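[1] Quick one, fold the following:
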Amino acid sequence: MTWTSYGATCSAPSAGYSASTFASAVQLLAAAQCFSEESLPDSSDQNFAAYDFIIVGAGASGCVLANRLSEIEHWNVLLIEAGGDPPVESSIPGYHFSLHNSDFNWRYKTVNDGRTNQGNQDGCIYWPRGKMVGGSTNINAMMYVQGNSEDYQRWFDAGNTEWTVEDVRRCFRKSENYQDQLLDQDPDIRNHYGHDGPLVINTFNSTERVRGNKLISAYDEIGIKKVKDINVANAFGAAIMTVTASNGERNSMSKAYLVPIKDRKNFSIMKNALVTKVLINDLNQAYGVLVEQNGVTVTIHANIEVILSAGALNTPQILMLSGIGPKEHLESKGIQTIVDLPMVGQNLIDHLLFPITVFSDELTENSEADDEFDNLKYFHNRSGPLAQNVVLDTFAFYATNEDAKYPEFEAYVLRKRKNSSGLKKEFVTLFRFTDHVADSIVELNQNHTLHLFLLSLLHPLSSGTITLSSNNPKDPPLINANYFADDNDLELMVSGIQKLLELLDTEYFKSIGGFLGRTRTPNCDELELGSREYWKCQCLDIVSTVFHPVKTCKMGQLESDSVVSSRLKVHGVENLRVVDGSVMPNHISGNTMAPCVMVAERAAELIKEDYNLY
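    A predicted model of the protein is given here:
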C-alpha cells in the first residue's frame, strides 16, 4: 500500500509493532504524514554480473562507503543489504524501541554462560542489530558522541599510523552538518563541528528540557561538570544530548548518505539479499560474493574489491563462513580453511550496561492519557514525546579516577511516572528480566516515580567472542559477551555506581524525595542494599548492553594479533577489506554510531589513495 501526502509518496506505512490501539492509530497517521526519507530503488532486476566494488551491509559504515566510493564516476558500486526498506516508525524518534523485537533487526541473543544474567530469561539478553537499509542507525537512540581524543591516540600508538587524532577529527567534520541554531552561536561549538557534510547533527525537540537541566545541575553538584556540548568537552561532563535528529525526525545514515545518491548511475543497491560467502581464488584474492535472494543463489563478481561492512557480529561470521578465521574452529564446523586468522571473532568488547532503580515522590504534571494525546502534537509541529528518544535527553560522562585521560562511565536516565502502565512488559521484553526481577521494580513504581539510571562501563577489560553455531549462513552466530570476566571491571563498575548515587544527596533529588529501590535478583536478595557486595551481585545477575560491540576484526600489524591492517585490508587475502565497528582496536568513550561513520569516511579516503584518486 502507498500513502500520498504533500505531493510525495511513502512506502511501508507501518511495521505494526505498536503496543496499543492508540499507538497503532498514531502510526497510521504518521504514514499519512509522509516522512522525508525516500525509498531507494532496488536494483535486483538488473543483471548482477560484475561491479568494481561490492559493499556488504547497508548500516552506518556501508551507507557512507557507498556514497563516497560512487563519487568516482568510473567506479561501479553495489551495496548489498540483508533487509529491506525501513518502516515509518524508524523516522519517529520516540518509536526507536518499537523495532527491537521485529523483523527489522536480527533479534540476536547472547549465550547463557551460567555465570552472568541469571536474573534474565534463559540467562541471556537481546543484542538487536538493524536488518534494513540504514541498519542500526534506524533503531538506535540517535546519540552523537565522537569519543575522547585519547581513544584515537591509542589507535595511532598501536601502530595504526593512518589514524592520527587530526585525521579522525577531520573525518568527523567531513560527515557533519551541525544545525543547532542556539548552541551554534558559541564559537567553540561552531568551530568544533563540520557544517557542510551530509549528516545533520542537532538536539531533540525536547518536552523535558526543564527537568533535564535540573538533572544536569545535580550532576554538576557531585563534580560531574556541566558543559555546553559533550563533544567539545572531549566526552567529559554532563550536557544536553547531541543527536542525529532534527525537526522531530531521525536522521539515519540511509537518509543522510544514500537518498541523495539514489539517481547516481554508478550506484546500485540490492535489498533483502543475504551474502553467504566471499569468493576467494587459489591466489587468495577475493573476486566476488555468493548472495541468496528469494531462495535463489547468485554469484556477483567484484573487479576491484569486496568490502565487508556488516558489523561487529555479522562481518566475522561472513569471514569465517568464507574460510577466513581460526582454523580449528572452522574445521569443527566443516569449513575448509583458506586463511588461518586466529583473531577473527575474538576480542569482542561491548559497552556493558547496568540499570539502577531510583524512585521519588516527584509530582507528575500530566496524566498518562494526557501524555498519549501529547503525541498528537508530533503531527502538528514535530514536538511532544515522539520527537525525542525514550530517555531524558541528557547524558553524563565521568571517571572515578581524577587523573583519568578519558571517561570511564556514561550515564543516562529513563523516567517513568508513578504507576506507569506497561512497565512490566517493557522490562520483560526489552531487558528480558524474569518476573521476579520485573515485579520488584513495578511494585515500587505503583506509588513512586521511577528514575531508571542506565550506567555504562566505557572501557571494560573483559572480552568475549563471536563464533559460528554451524556452517549454515542462516544460523545466528554465537555471542559470548563474557561480561565481568575480569574482576577489575566489576570493582570499577561498583565504584561508578556509588559515585552516581551521590545524586541522592543533591538539592534536586532531596526536593523530590529520591531514594534507592531494591531490585530483587536471584542471588542478591539477602545482601545489604547499597553495599559493595550487593552491587557486585546485582551487576552479575542483570548486566545488559548498550548495543556497542566492537573489535571482532581488530586492526593491527600482526596476523597473530589482528584481522585487518591499518588500511583495513584483511591479512592474507587480497582485494578484501573490512570497514565497520569491528575494526576498532579499542573501545570508544561513548556511543559508537558516530565513530562508525568516521571510520567509513577515513576508509573511503584510504581506498581512493590506494588507487591514486585522493
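[2] can we go C-alpha only for contacts and neighbour counts from here?
    Will do.
[3] Which elements pack onto the helix or strand containing residue 27?
    Per DSSP states H and E: residue 27 is located in helix 21-33. Applying 3 or more Cα pairs under 8 Å, 6 or more residues apart in numbering; DSSP states H and E, we find helix 21-33 packed against strand 3-5, helix 378-381.
[4] this one as well, want them side by side:
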Amino acid sequence: MKGCQPLFSGTRRSPSVFRSAMSFFSSCAAALAVASPATALSWEQPRGVQQYGTFFGLPGQNATYDYVVVGGGTAGLTVASRLAENRSLSVAVVEPGTFSEISNGNNSQVPAYSYSSVSGDGEYVNPWIDWELNTVPQPQLQGNTLLYAQGKGLGGSSIRNQMIYQRGSRGSYDYWAAQVGDDSYRWDNMRQFFDKSVHVTAHNNSLRVANASVTDYAVTASLQTGGPLQVSWSNFAMPFSSWGLKALFAAGMPRLSNFFSDGNLHGAAYNPSTIDPKYQTRSSSESSFLQQAIESGSSLTVYPMTQAMEILFDDDKRATGVRVQSVGRNYTLSVEKEVILSAGVMHSPQLLMVSGVGPRKTLEENGIQVVADRPGVGQNMHDSCNAGGVTFPVSVISTAIRQRDAEYEARAEEQFNTNGTGILTNTGGDVLSFEKLPEAYRSQLSNGTRERLAEWPDDWPETEYVLSSSGSTLEGASATEQNYVDIGILLVGALSRGNLTIQSGSMHDKPVISTNWLLDEADQEVAVQSYRRIREFWSHVNITTGPEESPRTNVSTDADLLDFIKGAVSPIHHATSTCMMGRVNETMAVVDSMARVFGVKGLRVIDSSSFRFTPPGHTQAATYAHAEKLAEDIKRSLSGE
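    Predicted structure coming up:
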C-alpha cells in the first residue's frame, strides 16, 4: 500500500473517530443550513453569537471571547481545553484544518501508516493535513531542498507524527530554568505537567513474542489515572528490534527500565507511543483533549478550516483580537483577556511578523507597520536532524513485506480489525537509544568540538539511535524481495541554528525556512563518529544476509562519510525556539517565562516555538507538558496567585 490508504471494509475504529466525524458533519450542516426554531437546539453563545447544537463557531460572524487560541494543534488544544475547564471563561480555537479522521482516514489512525506522514518523500504529502513547507536550498547539504512536514488539522502534528512519547533529560530542564531565570522549569517542577497529560497503560506482553517482552517498566498509579492522552506500547514488536537491542547492549549501551520518563535517557529500550491500547489507534490532542472538552460540555468553541490572518493591536499595543478568514469570509474574533498563539514553530513567528512583531528591517521591507521591534522572531531555530543511518539486509521481516506480499497485508488488516494485533499496530520503529559518544569515538573529535559539546548539561546525549524496520535509509528497498532494516542517527545535541522569515505580509504565502542542519562543523564531526559507532553495533548483529547496503563499506574515510551524510540528512521534525523564551534583557528573546510576548500586551506564544531549545529526543511529550504548565500559569494568574 502506498500513499493514502482506503478505509478497510469493516474497519475497527475507535469511538472518537465516529464522534469526530459525526460532530463534524452535523455541525457543518447546522452552521450552513437555516435551522428551524421548532427543531433546532439553540442557545446564545458568548457575546451574542448564536449556534445550533454545535461547538463550532459560525464563519463570517464577528464574536468576542475571553481567550482566542490561534492553532488547534498539540499545544493549542491542550491549553484551550484546560482553560475551558473553567465554565466562566469563553475560549475559541482557530484552526486552518479539520478532523484528520475525515481528511486523512486510516493514515492518521493506524500506527503502521504513520511513516507516510513523516516521510520526506513528497509523493506521500496530503495537503489536507500538511502545510507542504520546503526549506530553501541548503548549501551545506549539497544544495538540497527538503520537505518539512508540519501538521495541519485539529491535533496539529500529533495527528501525523510517529507517536513516540519520550521525555527530555533532567539536566536539560534544569538548564532551561537557569537560562530563563525561572525555577518552575526545573525537572522536579516540570514532572507534574508531564504526568498531568497522560494515561499510561502497561505493556501487554501476552500479545508480543517472548524475546520482545517489555520488562521492568513500572507504571505508577499517578500515570494510570492522569490526563486524556493515551500512552502505551504496540501489541507487536518488530522482529529486528530484539536483535538490535542485543547488539546495542553488547556494544556497551545500558538497558533502561524507566521507559524514558524519569529524566535519564542514557541507554536503550522499547519506547512507548501515543497509542490508545483499547484499539491500538493513534491518540492525538484532538482525540484526547478536544474530545474530552466536547464531551464534558466545556466552554470551548472551535473554528475549523479558518486561517488567522493578523493579530490586531490597539494604540496601547494590547492584542485585541484576531482577523480571521474562512470559506472566503473575513471577520474578527475579539478578546476580553488574551490572544494565545499556538500556530506551531513555523507559523507562530510568521503570524507575529505579519502582525507587526518582529525584526524591524524585515517588517519594513514587507510594508508592515512595526508594532514591536523583536529581532529574535523567526531566529534561533533549534532542531535535531536525521543524519541517515546504516542499512543491512536481514533474515527477519521488515515493513517491506506489506508492500510485496498481498496475503500478508490482508492478514495484517484482519488482525488489526479483529483484535488490535499484528504489524499494523507498530510504527516500524519501536526501540530508542541515547548516548554521549564513548571515548573511543569522542577522542576523534577536535578540541573545539569537544569544548562546544561540553556546553550542554552532563546528562544531555549527543546522539540518538533509532532501530527502524522500514528500510527507510535505502531508496526503493520496500519494492525488493529483501528485508532491509537500519539503525538511524538523530543528532540530539545539535549546535547548528536555523531561521525563518516572511516573503510578504500575507499568511497565504509560505514562510521562508532555512534549517541550517550541519552548518556547525561540530555537528558534522559528531555525525561522522556516530556512523562509526553504528557500524560497531552492526558487528554484533548475526541475522544479516549480506554486506552493508548503505552507505556501503567503501565509504570509510571521514571525508567520504561526511559527503554521504550531507546527502542523507532529512527532517525529524523537532524544530523549536523560533519565538525563543528568555529574559527581558535578552535581545533575541521573544517571550518571557510565562510565554508573554515582549513589547506588547495580552499576547502569549504557547507551542514549541516558545521553547528555550529542543530538549534531547522527541518533542511531543515536551510540547504537551509545556502547554499544561503555561495553562496552569494562566489559571493561577486569574485567581490572583
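[5] Could you tell me the TM-score of the two chains?
    Here the TM-score for the pair of chains, by TM-score structural alignment, normalised by the length of structure 1, is 0.86; 560 aligned residues with a Cα RMSD of 2.6 Å.
[6] got the helices and strands packed on helix 21-33 of structure 1 as TSV, with mean neighbour count and distance to residue 124 of structure 1 columns?
    Below are those laid out as TSV (neighbours: other Cα atoms under 10 Å; distance: least, Cα to Cα, whole Å):
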stretch	mean neighbour count	distance to residue 124 of structure 1
strand 3-5	13	40
helix 378-381	14	36
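[7] So which of the ones you listed is nearest residue 476 of structure 1?
    Minimum separation from residue 476 of structure 1 across the helices and strands packed on helix 21-33 of structure 1 (Cα to Cα) falls at strand 3-5, 35.2 Å.
[8] Report the aligned residue range of structure 2 for that closest one.
    Strand 3-5 of structure 1 corresponds to no residue of structure 2 when matched by TM-score structural alignment.
[9] And for the counterpart of residue 454 of structure 1 in structure 2, nearest residue in space, chain neighbours not counted?
    Counting by TM-score structural alignment, residue 454 of structure 1 lines up with residue 488 in structure 2. Once flanking residues are discounted, residue 488 of structure 2 sits nearest to residue 389: 4.0 Å by Cα to Cα, 6 or more residues apart in numbering.
[10] Could you grab the helix/strand/coil label for the match of residue 454 of structure 1?
    strand (DSSP: H, G, I helix; E, B strand; the rest coil).
[11] which residue in structure 2 lines up with residue 221 of structure 1?
    So, by TM-score structural alignment, residue 221 of structure 1 is matched to residue 250.
[12] Leaving out chain neighbours, which residue sits closest to that match?
    Of all residues not flanking residue 250 of structure 2 in the chain, residue 540 sits nearest, at 6.8 Å (Cα to Cα, 6+ apart).
[13] where exactly do the helices run in the stretch 451-600 of structure 2?
    521-538, 558-568 (DSSP state H, counting those that start in this stretch).
[14] can you redo those as CSV with distance to residue 327 of structure 2?
    As requested, the helices of the stretch 451-600 of structure 2 are arranged in CSV below (distance: least, Cα to Cα, whole Å):
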stretch, distance to residue 327 of structure 2
helix 521-538, 45
helix 558-568, 41
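[15] Nearest to residue 619 of structure 2, out of these?
    Relative to residue 619 of structure 2, the nearest member of the helices of the stretch 451-600 of structure 2 by Cα to Cα is helix 521-538, separated by 19.6 Å.
[16] Which part of structure 1 matches that closest one?
    Going by TM-score structural alignment: helix 521-538 of structure 2 matches residues 487-504.
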